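Trainee: generate coordinates for the sequence data below:
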Amino acid sequence: MSSMENVQPSSPRPTPSSAVTVGGGTPTVDFARGKGVWLWDRKGRKFLDCTSQSWALYLGHAHDEIQQHAAEVMRSFWHVHQGFATDSREEFAEKLLHAVPRNEHRDIYAKVAFTATSGLAIETALKLATLNRPGRSLVGRVQGGFHGTTLGTAQLSWPATDDVPGNRRSLSAFAHMGVSSVTLSFPDSNPDIDDVARERAIAVMNLELDAVADKLVAVVVEPLQGSGGQREVPVWWLNALIRRADKEGFTVVFDEIQTYLRTGRHYTQPELLRPHFIVLGKGLCGGFAAGAVLLRSDIDGFPGGGTYDLHTFGSSALAHSVGIKQLEIIDRDDVLNNVKHRGVQLRNASAQMCAQATVFSEIRQVGLHVGLRVCAETWQQRASLAATVRMRCIDAGLVVGLGGYDPSIVKIKPPLNITADETSELISRLTEATAKVPV
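Mentor: Predicted coordinates:
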């Protein structure tokens, strides 16, 4: 295989601003405007956005109805102190709770705590876990997980841990200022795994928990890892974790910040698994910053009085109202069904690319949460090849993402309302881009 290190993109990156310091991200284009799944740069070039801008714009850019609704809300007000109730906050909480499928446990989740951002929502869940499990302070995480970059969440994210070599631990400088954590091994996610292998994986988890279970306040886990390489944690393993948690007295926090709605469902089987907390963010409110935590019915909310979790923008009338409107549009237009159909369309095309080309070797997908793993012999070659694919996609007018923990993954996460024709165009541009990658 030829080396990718010396391949230069034909579209140079913009010159960084001298007035701005950015703590993350990989900028490639200066964008000027967007509409639907499309973006235009300052030179008028058109790009199909397969990132939904950090996976946050479920209905795409400048959606007409969201735009009109937000303007209507802003004629009344858009910011209210967290201590004051608003109709939109109450209605949004009810809609999030009612989205949990019903079974014999009608009130699986009883309350919602709202925050200003996704990372703060993780911290809120940990605060609530601590209040409900006093005397415990250790937090568990799963290898490859990413739960934020705040001082409270840094130690729970792979760039602060020995998940990766020392030269990739960009968050390690802050780890000592956050929570104390312990890492659980990522289980075998092969869908064809047999019962013996399942029991072996559960035994590993139980062995890792044996030494710390009485100290754990919570284990935070993404049922489908995003930055961790688009890896799906098996339901049987999650079920075993939650059973152990209920037995030992710690809690389980499902981080569904990236997967809410994107997988073609609201949440990851809460009616069966019943995690203590479900954390939401990113696309929750149509591109307006907000986070939310669903509390299982046997978990107490914050006590009255005192200052436990105060967020200046935790009661955004604008964000919550847009969140309601987004759910109404998604329900009316059967968007979750579209997610499933477009996911199949992408999977079929990706499978053909894997079979015919040497760039991609594996598809990791649930709905429109898609990752394509590049094919190369060594880790360094895979990371370099994926970065080259990303730049060739930019040249072809396609904006894709890359994995963090596993940089050999090319991420494809377009808006959920992408059409069949737009998906065909996505596939065409991806095919064009990969055809220009030397292997």
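Trainee: please make it C-alpha for all contacts and neighbour counts, starting now.
Mentor: OK.
Trainee: and the gap between residue 292 and residue 121?
Mentor: 6 Å (CA to CA, to the nearest Å).
Trainee: how about residue 296?
Mentor: With CA to CA as the criterion, residue 296 and residue 121 are 15 Å apart.
Trainee: more neighbours, these two?
Mentor: With other CA atoms under 10 Å as the criterion, residue 296 and residue 121 differ in neighbour count, and residue 121 comes out ahead with 27 against 21.
Trainee: my read is that the more buried one contacts residue 280, right?
Mentor: Yes. If you go by CA atoms under 8 Å, residue 121 and residue 280 touch, sitting 7.2 Å apart.
Trainee: overlap in contacts of those two?
Mentor: Between them, residue 121 and residue 280 share these contacting residues under CA atoms under 8 Å, 6 or more residues apart in numbering: 291, 292, 293.
Trainee: not counting sequence-adjacent ones, nearest residue to the last one?
Mentor: Which is residue 293. For residue 293, ignoring the flanking residues on the chain, the nearest one in space by CA to CA, 6 or more residues apart in numbering is residue 279 at 4.6 Å.
Trainee: which residues sit in contact with the one you found?
Mentor: Here residue 279 is in contact with 118, 121-122, 125, 253-257, 291-294 (CA under 8 Å, 6+ apart).
Trainee: nearest to residue 430 among those?
Mentor: For the contacts of residue 279, the closest approach to residue 430 (CA to CA) belongs to residue 257, at 26.4 Å.
Trainee: got a winner among the shared contacts of residue 121 and residue 280 for most neighbours?
Mentor: Going by other CA under 10 Å, residue 293 tops those with 30 neighbours.
Trainee: one more, please, to line up against the first structure:
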Amino acid sequence: MKHSSFAGSAPDLARRSLLKGVGLGAVALAGVPFLAACGGSGGSTDSKSLTFGSGSSDDVPKRAYEAVMAAFKTKSGDSVTANVVPHNDFQNKINNYLQGSPDDAFTWFAGYRMQYYAQKGLLAPVDDVWEKIGGNFSDALKKASTGADGKKYLVPNYNYPWGFFYRKSLWEQKGYTAPKTFDELKTLCAKMQKDGLIPIGFADKDGWPAMGTFDYLNMRLNGFQFHQDLCAHKESWDQKKVSDVFDTWKALLPYQDPAALGQTWQDAAKALEAKKTGMYLLGSFVTQQFTDPKVLADIEFLPFPEVAMEGQEAVEAPIDGLLLSKKGGQNQAARDFVEFIGTPEGQNAYYKVDTSNLPTAKGADISGFTPLSKKLSETIASAKNISQFFDRDALPAMASNVMIPALQSFIKDGSVDVKNLESQAKALYAAQ
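Mentor: Modelled structure (predicted):
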């Protein structure tokens, strides 16, 4: 999510209010001028303290990182000063933040959105940290944490799969069964609508949530590699494969919440909790919104149904973690902090508070996994391919300046101009 070359006027990185995820928590705060709250310290070099910039502003992930900081201080004696900024604002101002006075360590994402800032020289490599913790991570996680220069920049904390979430009790009451194919999904939606429900909860006020639907339909129709190549603009937008994605999506539009463009993902989560919607396509961070234990225990997960070529081999499971700013790389305490988040001990501290995300380190305590967490974990483990998210895999400007308005327009009237998408993509990618 960013902009042209992310220069001076911080591009509108396509926010992923999401979720805390990738760490984050999402609180939309339009207009905070400049991440002023974040990192005025400019990165400390005191070896016994560090500053930590966090976009995990929702209550659950915020408290989870507080638990991590407390555990780190107990273990090392080093103190961490956190600067928590509303999620969307953190994302949207990241360019100015990193070029200004950033904190030593900060929450961010894997994929292109990490590699971009590494190439700009705004991050400190953490290969020395990986020499100590590398054995805790899978090859897929190692790859996702590596920049284009072959150096490591991210220490993964957790990831979270996207799929349909629903209330088990509602489905049992109505006699619904989980769809395995797209045709079965459409049939189920028609039945839900007849039963007076909004079949698919949907919220796209912030722009990024609809990318999840696009990514899944694209991967299910055209395959994981095509998703990667389209995001990298190795494939063109003005071709039948892309038009087919939107044409297939049109079949779902009548079943998606008509109020989507006016509500946030948190609003749609409340509708699911209230049993006003039959299911909701989002990342597992959606469960952060369910504070009633009975409701949380009633949530079930359904992988996105197969549509065409690759069945359900690919799963969208973005990876969030910690990075060091260029200045932070000079602070040993900051290096120790990002190392800590890459250990079972650090991730256990996080997961005890935020169970909506799945720890990535081998050896992390999963004995307390709920049936839902086990299913989410198994979904990721059994996937042949794991994608990030469009706004993490693609050029930031393409995600925020082109895709968000295009998808919102499509949701509104069901039309899209793929030739226009291609012309904008050509100009943006050529400028890199």
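Trainee: just give the TM-score of the two.
Mentor: Overlay of the two chains. TM-score (TM-score structural alignment, normalised by the length of structure 2): 0.27; 186 aligned residues with a CA RMSD of 6.9 Å.
Trainee: can I assume the residue nearest to residue 293 of structure 1 sits in a helix?
Mentor: No. In this structure, residue 279 of structure 1 is strand, not part of a helix, as judged by DSSP: H, G, I helix; E, B strand; the rest coil.
Trainee: so how far is residue 115 of structure 1 from it?
Mentor: From residue 279 of structure 1 to residue 115 of structure 1 the distance is 10 Å (CA to CA).
Trainee: spit out the residues that contact the two alike.
Mentor: 121, 291, 292.
Trainee: okay, and which of those residues map to strands?
Mentor: 291, 292 (DSSP state E).
Trainee: which one of the shared contacts of residue 279 and residue 115 of structure 1 is nearest residue 422 of structure 1?
Mentor: residue 291 (29.7 Å).
Trainee: and that closest one, how far from residue 129 of structure 1?
Mentor: 17 Å.
Trainee: nearest residue to residue 336 of structure 2 other than its sequence neighbours?
Mentor: residue 129 (7.9 Å).
Trainee: hmm, back to that, list residues touching both of residue 292 and residue 121 of structure 1?
Mentor: In contact with both residue 292 of structure 1 and residue 121: 114, 115, 279, 280, 281, using CA under 8 Å, 6+ apart.
Trainee: A strand includes the first one, no?
Mentor: Yes. Secondary structure assignment (three-state DSSP) places residue 114 of structure 1 inside a strand.
Trainee: right, and it touches residue 278 too?
Mentor: No. Using CA under 8 Å, residue 114 of structure 1 makes no contact with residue 278, being 11.9 Å away.
Trainee: between these two, which contacts overlap?
Mentor: What both residue 114 of structure 1 and residue 278 touch, as defined by CA under 8 Å, 6+ apart, is the set residue 293.
Trainee: now the element after the helix or strand where residue 365 of structure 1 lies, going C-ward?
Mentor: Assigned by DSSP states H and E, residue 365 of structure 1 falls within strand 360-366. Tracing the chain past strand 360-366 of structure 1, the next element assigned as helix or strand by DSSP H and E is strand 369-374.
Trainee: give me the angle between that following strand and strand 360-366.
Mentor: Strand 369-374 of structure 1 and strand 360-366 are oriented at 170 degrees to each other (axes from the mean of the first three to the mean of the last three CA atoms, to 10 degrees).
Trainee: give me the helices and strands touching strand 369-374 of structure 1, please.
Mentor: Here strand 369-374 of structure 1 touches strand 360-366, helix 379-395, strand 409-412, going by 3 or more CA pairs under 8 Å, 6 or more residues apart in numbering; DSSP states H and E.
Trainee: buried set for the shortest one?
Mentor: Residues of strand 409-412 of structure 1 classed as buried under the neighbour-count rule (16 or more other CA atoms under 10 Å) are 409, 410, 411, 412.
Trainee: other SSEs contacting that strand?
Mentor: Against strand 409-412 of structure 1 (3+ CA pairs under 8 Å, 6+ apart) you get strand 369-374, helix 379-395, strand 401-402.
Trainee: list the buried residues in the second one.
Mentor: The neighbour-count criterion (16+ other CA under 10 Å) identifies 381-395 as the buried residues of helix 379-395 of structure 1.
Trainee: out of those, flag the one nearest to residue 196 of structure 1.
Mentor: Distances from residue 196 of structure 1 to the buried residues of helix 379-395 of structure 1, taken by CA to CA, are shortest for residue 382, at 32.1 Å.
Trainee: any idea how far that closest one is from residue 430 of structure 1?
Mentor: 18 Å.
Trainee: do residue 110 of structure 1 as well
Mentor: 44 Å.
Trainee: same check on residue 66 of structure 1?
Mentor: In terms of CA to CA, residue 66 of structure 1 sits 29 Å off from residue 430 of structure 1.
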